[in-house]
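Chemist: sequence? don't have it. structure:
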């Protein structure tokens, strides 16, 4: 599983990254977490507000920091 965190690297982006890692661990899934800061690549996903959560190239959330429990439900 590949989890991408789309954003500029701001505080909210870092929080979403940590929550995604915790959710993958709690779900018992092996995941590679990648930070994407290139705005052209972010726009390619159709994301207009960050941070955004992408799992296996599917946008699951944008514009908010999900908790690890919320992310675990999406995985």
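Modeler: Sure, I can see it. No experiment lies behind these values; they were computed from the predicted model shown. Numbering: from 1, shown residues only.
Chemist: From here on, just use CA atoms for contacts and neighbour counts.
Modeler: Fine.
Chemist: do you know how far the residue most central in space within the chain is from residue 11?
Modeler: Central residue of the chain (CA atoms, centre = their mean): residue 53, 2.7 Å from the mean position. For residue 53, the distance to residue 11 (CA to CA, to the nearest Å) stands at 15 Å.
Chemist: give the contact list for residue 52.
Modeler: 5-7, 13, 59-64 (CA atoms under 8 Å, 6 or more residues apart in numbering).
Chemist: And for residue 63?
Modeler: Applying CA under 8 Å, 6+ apart, the residues near residue 63 are 49-52.
Chemist: And here is the other one:
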């Protein structure tokens, strides 16, 4: 199971990012653990200065803006 974190203050773009990720995982039939991180100290600990940021299995893969569906599908991966 992949651990995915959405980093941000809970803004509209952060919420949309979380929804896009959850939807992509559901479509792919992949189980993920999705967390929303709003603590600024923890966010800065990842080196993210522009939110929303996305961390997959401990690695920052995106920051600044809502990611596109194709990119999210790559993070979620295929269960095969």
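Modeler: Thanks, I have it. Just so we're clear, the structure is a prediction, and the values are computed from it rather than from any experiment.
Chemist: Any chance you could compute the TM-score here?
Modeler: Comparison of the two superposed chains (TM-score structural alignment, normalised by the length of the first structure) gives a TM-score of 0.92, and 75 aligned residues with a CA RMSD of 1.1 Å.
Chemist: rewinding a little: surely the residue nearest to the centre of the first structure is within a helix?
Modeler: No. In this structure, residue 53 of the first structure is strand, not part of a helix, as judged by DSSP: H, G, I helix; E, B strand; the rest coil.
Chemist: And the residue nearest to residue 55 of the first structure when sequence neighbours are not counted, which helix or strand is it part of?
Modeler: Once flanking residues are discounted, residue 55 of the first structure sits nearest to residue 3: 4.5 Å by CA to CA, 6 or more residues apart in numbering. For residue 3 of the first structure, the enclosing helix or strand under DSSP states H and E is strand 2-6.
Chemist: Give me the buried positions along that strand.
Modeler: 3-6 (16 or more other CA atoms under 10 Å).
Chemist: Mean distance of it to its aligned residues in the second structure, please.
Modeler: Average distance, strand 2-6 of the first structure versus aligned residues of the second structure after superposition (mean CA distance after the TM-score superposition for the first structure): 0.5 Å.
Chemist: Quick one: name whatever helix or strand follows that strand.
Modeler: helix 11-27.
Chemist: Give me the mean deviation of that next one from the second structure.
Modeler: Counting by mean CA distance after the TM-score superposition for the first structure, helix 11-27 of the first structure comes out at 0.8 Å.
Chemist: Show me what counts as buried in that helix.
Modeler: 12-17, 19-24.
Chemist: List the contacts of the helix or strand harbouring residue 41 of the second structure.
Modeler: Of the helices and strands defined by DSSP H and E, residue 41 of the second structure is found in helix 40-45. Here helix 40-45 of the second structure makes contact (CA under 8 Å, 6+ apart) with 7-9, 37.
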